[in-house]
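Student: quick one, what's the 3D model for this:
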Amino acid sequence: MTDPRTQASDGTGRNPIISLVLPCLLIGHFLWNLLTPAHEYAMRSEQRLTMTLDFLLLAGLFGLRRSMPAALFWIALIAGIGLFALRMTSDAGWWTGHLVYSIPPR
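Tutor: Sure, this is the predicted structure:
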């Protein structure tokens, strides 16, 4: 007799919510870093952690590419690459990940 577990199709165990939340998270994080000014530098460990998480989200985006709409994938891919591009804009951008850095008045 055949085992019923081996007859399941490839996509039955996947949750479609993850393939929608992950790109939305990348896009939202990019928009937040683009539109909100940073007010303090992050610690070195926090900087590395956020860069690592951004990279892992980008890698997960490629893993879930077939289960999400193509337009959402491409927008999230541009946002993920944009997160790393924001870090290359200036020294403050490297540490904060934001486009603008300003010290608020007291």
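
Student: all contacts plus neighbour counts: C-alpha atoms, from now on.
Tutor: Will do.

Student: which of the three states applies to Leu99?
Tutor: coil (DSSP: H, G, I helix; E, B strand; the rest coil).

Student: swap that for Glu40, sorry
Tutor: Under three-state DSSP, Glu40 comes out as coil.

Student: how about it, what does it touch?
Tutor: Thr96, Tyr101, Ile103 (C-alpha atoms under 8 Å, 6 or more residues apart in numbering).

Student: could you find the closest non-adjacent residue to the last one?
Tutor: This points to Ile103. His39 (5.4 Å; C-alpha to C-alpha, 6 or more residues apart in numbering).

Student: here is a second sequence; please produce its structure as well for comparison:
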Amino acid sequence: MGEGAMSDQPSKATSPIVCYGLAVYLIGSLLWRVLIPAHEYPGSTATWLGIAVDVLAIVGLIGVRAGVPKALFWIALVAGIGLLAIRLTSTASWWTGHLMYSVR
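Tutor: From the prediction side, this is the model:
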């Protein structure tokens, strides 16, 4: 095969910053969205973008699972699923991504 052709050999290991960064992002986002109430509704584009980022972070975490300790992987995966589950609890939660909503 040529130089630019894809091979079945594994590529370089993923950076620990990426591996741990995804886990920290998912766990931190869940804590933020559970503990801090939202105070305004974002537009629909921001809502869908937030959902897309959460889904891509979960997919990325699954992709780099070999670089994350098992316990941290499972905690981060549950946190990522929790981020999506929060949106199903109420109309305000769907739009804000937060568990609680209050007007200042």
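
Student: and which of the contacts of Glu40 of structure 1 is nearest Leu72 of structure 1?
Tutor: Nearest to Leu72 of structure 1 among the contacts of Glu40 of structure 1 is Thr96, at 26.1 Å by C-alpha to C-alpha.

Student: what do we get in structure 2 for that closest one?
Tutor: Under the alignment by TM-score structural alignment, Thr96 of structure 1 pairs with Thr96 in structure 2.

Student: how many residues are close by its match?
Tutor: Using other C-alpha atoms under 10 Å, Thr96 of structure 2 has 25 neighbouring residues.

Student: the helix ranked longest in structure 1 vs structure 2, average offset?
Tutor: Secondary structure of structure 1 read by DSSP state H shows that its longest helix is helix 44-63. Once fitted to structure 2, helix 44-63 of structure 1 is off its aligned match by 0.3 Å on average (mean C-alpha distance after the TM-score superposition for structure 1).

Student: got a list of contacts for the helix or strand just after that helix?
Tutor: With elements assigned by DSSP states H and E, the helix or strand that comes after helix 44-63 of structure 1 is helix 70-86. For helix 70-86 of structure 1, contacts defined as C-alpha under 8 Å, 6+ apart pick out 23-24, 26-27, 30, 33-34, 51, 54-55, 57-58, 61, 65, 93-94, 97-99.

Student: so helix 70-86 of structure 1 aligns onto which residues of structure 2?
Tutor: Using TM-score structural alignment, the match for helix 70-86 of structure 1 in structure 2 runs over residues 70-86.

Student: buried stuff in the matching stretch?
Tutor: For stretch 70-86 of structure 2, burial by neighbour count (16 or more other C-alpha atoms under 10 Å) applies to Phe73, Trp74, Ala76, Leu77, Ala79, Gly80, Gly82, Leu83, Leu84, Ile86.
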